[in-house]
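**Q** here you go, sequence then predicted model.
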Amino acid sequence: MTAPWTTVLARVAEQLNAHGVDWMLLGSAATALRGAAVVPGDIDIAGRTEDDIVRAAAILPTPQSAPADGPADWISTAAAPVLHFGGAEERWTFGRWMIDGVKVELAHIDAPAVDGLMLETRSPLVWAHRQNLDCHGQPIPVVPLEVQLVTMIARHQDARLAATLAAVDPAALDLPLLRRAIADKQSEDPTLALPEPIRTLAAVGGLP
């Protein structure tokens, strides 16, 4: 049986790809698409630029208006297709849609302080390492697994990390990229502790 979120992802991907939006799948949906035994709560997508989010908002199914009691209930509408929030250190351009009961969120985060770090979501460096997967015949650009593993560690997503490592071939990992992602995250968060499976993987080639 096809999971509803995969059908929605394929529809969204078809629209984004057809209109030249530069995008990348993140979060639990990216993990599940790799075969990990996780059920996505939503579909998280990054846009490479602020303009990519604005253009996506112009092509995704957007109602004329929608009630919202607060930010958690806000969705993109024709009158307000995107939100801008944050400050000089981290500025967001954000859109949210409910498509056939599946929440889809698109965001671009401008965070100049981490431009030189290999971090998921906030760093432009990660875009050069996107990995392509397939969903119902649609090409899906996905955040590099090596960088996403480090995000899971930083967010203490132990169950997701274990499910991901069980689903992927460790021999296929780009170890230099994994070590770079670890080092860059530790430069931002010196308290980051590596679980044994990642420490073992990363140690191949010299990371202590």
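**A** Nice, thanks for sending it over. Numbers count the residues shown, from 1 in each chain.
**Q** hey, let's count contacts and neighbours off CA atoms from now on
**A** OK.
**Q** got a list of contacts for stretch 22-40?
**A** 5, 16, 41-49, 52, 121, 130, 133, 135, 140-143, 148, 160, 163-164, 166-168 (C-alpha atoms under 8 Å, 6 or more residues apart in numbering).
**Q** doesn't P81 belong to a helix?
**A** No. Using DSSP: H, G, I helix; E, B strand; the rest coil, the assignment for P81 is coil, not a helix.
**Q** number of nearby residues for the nearest residue to it once chain neighbours are set aside?
**A** Excluding its sequence neighbours, the residue lying closest to P81 (C-alpha to C-alpha, 6 or more residues apart in numbering) is A57, at 5.7 Å. When neighbours are counted by other C-alpha atoms under 10 Å, A57 registers 23.
**Q** please, which helix or strand holds A57?
**A** Using DSSP states H and E, A57 sits in helix 50-59.
**Q** same check on S28?
**A** helix 27-33.
**Q** off-centre distance for that helix?
**A** 8 Å (C-alpha atoms, centre = their mean, to the nearest Å).
**Q** check stretch 111-120 too.
**A** That offset, for stretch 111-120, works out to 15 Å (C-alpha atoms, centre = their mean).
**Q** comparison target below:
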Amino acid sequence: MSLVRYRRHDTEFRLLDVPDELLPAVRKAGFTAADGHWSRSFPFAVAHLDEAWVNFQRLIEPALRQIAGSEPVPWREALDEVCRRLGGAGVDWWLTGSAALAVRGLPISPVDLDLVVADADARRVGDLLLDGLIEPVARVDWFCRWFGRAMLGARVEWVGGVGPGADQPEITDFGPVAAGRLEVVRWEGYEIRVPPLALQRAVSARRGLVERVRLIDRQPRTTPP
């Protein structure tokens, strides 16, 4: 696999000659296919674009191999780094997705860490995770205003400025409804905010994740501290 940085109206991080075994991972990571390559695009003026490109060249293949399931995902070490760096800087963030279930003690092996960050802190997270930044924090036209991606041994992805659209047409575990009902879980000496277990169960059921629903149903219910 070869990598190219292409400049036109914006900047593209391109993957060429992707091995067949990594193609599903490339698609899952949100790369766009065009003219024999796969790319992610960013505005010229975005902060840390050069640093992200340097890191991208070094870290994107391990990230894709983790997505493909061919390499282990050291999510615990990555989460420890996130807690230490963001907590020490006073960032307003919380954890969602499979990792939010794993920190509750469910026997789940997350493939990445999904963070929801306050609008005002989204770009600062890019500063704090700069050594692993593989996609600069950029504005997006999505259910949120910002998106960034880093590789700290495991992938860390965050959204900032999440709006009401995240809970349309159905309530999610990363939207304003979840944000208004967060619970605190103690993990490895840290206090981590996560969505309510019942909400994550509903989302998992809707996605057809039968085994995950079974694991949630077996989890003892406790009162959040």
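**A** That came in fine, so what should we check first? On a predicted model such as this, the values are computed, not experimentally measured, just so you know.
**Q** just give the TM-score of the two.
**A** Once superposed, chain against chain, the TM-score is 0.63 (TM-score structural alignment, normalised by the length of structure 1); 151 aligned residues with a C-alpha RMSD of 2.6 Å.
**Q** all strands for structure 1, in order.
**A** 23-26, 43-47, 83-86, 91-99, 102-110, 131-135, 138-142 (DSSP state E).
**Q** could you save these as CSV and add columns showing mean neighbour count and distance to I182 of structure 1?
**A** Output for those, formatted as CSV (neighbours: other C-alpha atoms under 10 Å; distance: least, C-alpha to C-alpha, whole Å):
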stretch, mean neighbour count, distance to I182 of structure 1
strand 23-26, 24, 18
strand 43-47, 24, 21
strand 83-86, 14, 26
strand 91-99, 20, 24
strand 102-110, 21, 21
strand 131-135, 14, 18
strand 138-142, 20, 19
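**Q** which one of those strands lies closest to P61 of structure 1?
**A** Nearest of those to P61 of structure 1, taken as C-alpha to C-alpha: strand 91-99 at 7.6 Å.
**Q** so how far is the first residue of stretch 203-210 of structure 2 from its last?
**A** 11 Å (C-alpha to C-alpha, to the nearest Å).
**Q** returning to that earlier point: where in structure 2 does the helix holding A57 of structure 1 fall?
**A** Aligned by TM-score structural alignment, helix 50-59 of structure 1 corresponds to residues 119-128 of structure 2.
**Q** tell me which residue of structure 1 lines up with L86 of structure 2.
**A** In structure 1, L86 of structure 2 lands on L16 (TM-score structural alignment).
**Q** so who does its match touch?
**A** L16 of structure 1 is in contact with D22, W23, A56, I59, counting by C-alpha under 8 Å, 6+ apart.
**Q** could you report the neighbour count for the last one?
**A** Other residues within reach of I59 of structure 1 by the criterion other C-alpha under 10 Å amount to 12.
**Q** neighbours of the closest residue in space to it that isn't next to it in sequence, how many?
**A** The spatial neighbour of I59 of structure 1 that comes closest, neighbours along the chain excluded (C-alpha to C-alpha, 6+ apart), is Q15 at 7.0 Å. Here the number of neighbours of Q15 of structure 1 (other C-alpha under 10 Å) works out to 15.
**Q** which stretches in structure 2 count as helices?
**A** 23-28, 49-68, 75-88, 97-102, 122-128, 176-179, 197-206, 210-218 (DSSP state H).
**Q** save those helices as CSV, and put in distance to P136 of structure 2 too.
**A** Converted to CSV, the helices of structure 2 look like this (distance: least, C-alpha to C-alpha, whole Å):
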stretch, distance to P136 of structure 2
helix 23-28, 18
helix 49-68, 6
helix 75-88, 17
helix 97-102, 22
helix 122-128, 7
helix 176-179, 24
helix 197-206, 29
helix 210-218, 32
